Structure formats: C-alpha cells, structure tokens
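A.B. asks: Have a look at this prediction, sequence included:
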Amino acid sequence: MDEPTFLTDTRAGYNTIAIPYDEMFGAETDTKPLTRAMFNAFAEIVAENGPVIEVGSGPGRVTAYLDGLGLDIRGIDLSPEMVALARRNFPKLRFEEGTMTALDLADGTLAGLVAWYSIIHVPPALLPEVFAEFRRVLAPGGHLLLGFQVGDEAMHRTEAFGLTFSLVFQRLMPERIEELLAEAGFVVDARLVRQPDEGEKVAQAHLLAHKPA
C-alpha cells in the first residue's frame, strides 16, 4: 500500500531542516510560561499512572522537559533525521521512528499522549482517524495534550533556512478540534488560547482531554 503523500512530504521536509529547526525552536519550553504551565499540569495529572509518548517529538525538547517532570516518556517521530538529532541531544531518553496514523502500540497501554504542533501536518479530513488512533492506545482515564496554531487556513512552505522542501502547516480552530475530540470519544478538560508571542503570527491553542474511564 502506497504511503499517503502528506507523510512522505513531512518526513522529507523535516529530514531537510532538522538541524536549523532545532537551533531556532529548541528553547521554546524555557521561554513560554503558559506553555510550561500546560506541560506541568499534564505531568502532574498523569504522573505515576504509566507510560507516555510524544508523537512528532522532533529534536526531543518537549520529551526531555516532560521527562524532567518525572514522566515515563519516549518520543516518536516520522523523520529519521529528527530521531537521530533527538538521540544526540538527549542520549538517556528513548526516541523511535513512527507515525501517529498507525502507532506501534497495543490498545489501552498509555497513561498519556502528547502531540505538540504535530497534528498541524495532518490533512483536516484525516484528523478523526488520528484521534481515534490516539484513543485506541490510551488507557481508560488516560490524557491527551495537543498544541497547534489557531486559524482555518493551510500554509505551504517550500523554503526556509536557505533550504528547499515541501511542508504544509494547517492552522486549526480550537472549537473544531474539540468537536472532533468529542466525536472520537474524548472529554475536553481545558483549553488555553494565548496571543502570539514574539516571532509568532497567530494565536496558539493548547487542549487537554481525557479518555473516559
């Protein structure tokens, strides 16, 4: 079966920009207090409940931050270059290749799942399938944390850092994501929408939800 184009393009794009991306965005968890607040709340809720994964873990910064809060967490990313970079950045942590559309995990095995600015590369029509996959791998009572840019348009980037690639970034409306999560069987616990920080063009949304016990 042929791989969907968005997966192929996303993998190739991040393989191309892995190092400069890490250099530009690596300190996000250190500089955005509202982001840290959501991570800290998520960690407090799921701590000691079982394993956690970050899907779309990139260079590993978020996985490492949550590990520092005491979570049993590992990262999964589509891009082998990002996985290699994360392993170099954080050699004591676990990072593997994989895709959020088909997680190599048994049903109901996770206490938590983080998708931090990674669902933005999924075509909106396929988000119900992705959220169903998230629900499948979470244990009853398990929690999901999402981060994404607010909006309803897609941006196609073909150049950055002096490099050429093809990446689509989909901005998403929090209300619509809440609807899709509810349809997938999640209960939304909290929504944080913050105004653009320096270097950002649009508002940013963070959603915390859980799979009912």
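C.D. replies: Received the coordinates, thanks.

A.B. asks: alpha carbons only for contacts and neighbour counts from here, please
C.D. replies: OK.

A.B. asks: Give me the number of neighbouring residues for G60.
C.D. replies: G60 is flanked by 28 other residues according to other CA atoms under 10 Å.

A.B. asks: That one contacts N89, doesn't it?
C.D. replies: Yes. Counting by CA atoms under 8 Å, G60 touches N89, with 7.3 Å between them.

A.B. asks: ok, structure two:
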Amino acid sequence: MTDTATRTAYDAVATLYADMFRDVLDGLPLDRGMITGFAELVPPGPVADLGCGPGHLTAVLHSLGLDASGLDLSPAMIARARADHPHLRFDEGTMTALDVPDGGLAGILAWYSFIHMEPADLPAVLAEFHRVLAPGGHLLLAFQSTDGTETEAFDHKVALAYRWPIDALADLTRRAGLTEVARFLRRPTEIERFPAGNLLVRKP
C-alpha cells in the first residue's frame, strides 16, 4: 500500500483510533513486558517510535526512561500526539527515508506500523533501520503473524495490511545485517483475529 493511501486512511480515523488505543497495553501484560525489556536493553541515546500514531507508546517509552520521540505519516495523528503529549517531540514523516544521520538512534520501536507496506518494500525499510541504528542499538517489531509460511494480506480495519510468518521476518532482519535477540508469539485475545508477533533484533 502506498504512503499516500495509508496517510489518508489514518487521517480519517485519527480521533477514533487515539481514543480506542489510549490504554491498549493495560490488558496485554506480555506485550507490555516486551516493550519494557526493549527499554532496558536499549543503550543510551535517542529512541524513535516509528509509525507512532497518537503517541501513546512514545509516552510509554518516555515513562520507562528513554529519550523517545515519535514519527508518523499522518498529519492528523501527529496533531493528536502533540496535543496529548506536549512534552514529547513528534514529527511527520516516513520510515522509508528517515531524516536521521547514520548511527543516530539507540533504538527503534515499530509497533504494528510496517504492516501496511507491500512485502517487497520491507527489505529496503529494514536497511534504513540498520543505517540509522548505532552499533548495539535495538529494534523491536510488532506485527500480526500467521501460522503458515507465506505472508498474507488481510482486511485491516483502516487499510490493507499483511501478516508475517515470524521466521520469514526474522530472515529479512538477518539479511539486513541485524542479529536476533528474542522472538515472541502469542495466541490472539478474544478481541483479536490473529496471532501477535514480536521480534527483537540488534545492530552488531
């Protein structure tokens, strides 16, 4: 899916999305644990929440002691994030071309934010993540997963998205020069349709 289509789709639901997902981690202790572990492993330095939406997880990262900022395609999402979290920095932009110097980030959180990309475009995005991560920097990915071996498109409520087999995604991160630290796969909750996957990798 193109950046323009994704931006338009999320602009249209920014207020509803922000209200629905404000406390999303409250009922997901295992997901919360992955984010906490990521925060403890990240070395000192800036951390970017890419595809931050209304900034709720950027604020969580900040509360865990990280120098966190957010980036999102959607101007409406960024406006909401700035209104809800005025003490944090939020910028409009795309993760495909980050305005960050080489090695400028200690960590990246991409929490269900790359799922709308065409699978063929993800290797270039992971290469960009590798570029901006400092040696020892960590990347935490969250995504809808599948029990199969192939990437599958699905009817996400906002825009077309893709489910990833965790092995396939891990292989792409390895090809991008990143080293796997941990993986996590849980069954869907009663309000989810698909398994939830997390993949934590680091730049050597």
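C.D. replies: All right, it came through fine. Note that the coordinates shown come from a computational prediction; the quantities given were computed from them, not determined experimentally.

A.B. asks: Where do the helices of structure 1 begin and end?
C.D. replies: Assigned by DSSP state H, structure 1 shows helices spanning 5-25, 28-31, 33-46, 61-68, 80-89, 127-137, 174-183.

A.B. asks: show me the contacts for the residue minimising distance to the centre of structure 1.
C.D. replies: Taking CA atoms, centre = their mean, the centroid of structure 1 lies closest to A115, which sits 2.2 Å from it. Shown in contact with A115 of structure 1 (CA atoms under 8 Å, 6 or more residues apart in numbering): 54-57, 144-147.

A.B. asks: Among those, which one lies nearest to D104 of structure 1?
C.D. replies: V55 (11.5 Å; CA to CA).

A.B. asks: State the span of structure 1 onto which the longest strand seen in structure 2 is aligned.
C.D. replies: Longest strand in structure 2, counting residues (DSSP state E): strand 133-144. Strand 133-144 of structure 2 falls opposite residues 138-149 of structure 1 when the two are matched by TM-score structural alignment.

A.B. asks: And stretch 165-175 of structure 2, by the same measure?
C.D. replies: Per the alignment by TM-score structural alignment, stretch 165-175 of structure 2 matches residues 173-183 in structure 1.

A.B. asks: in that stretch, what's buried?
C.D. replies: Neighbour counts over stretch 173-183 of structure 1 (16 or more other CA atoms under 10 Å) mark 174, 177-178, 180-181 as buried.

A.B. asks: Arrange those residues in a markdown table, one row each, with distance to A205 of structure 1 as further columns.
C.D. replies: Supplementary listing: the buried residues of stretch 173-183 of structure 1 in a markdown table, determined by distance: CA to CA, whole Å:
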| residue | distance to A205 of structure 1 |
| --- | --- |
| P174 | 7 |
| I177 | 10 |
| E178 | 11 |
| L180 | 15 |
| L181 | 14 |
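
A.B. asks: No further questions, thank you.
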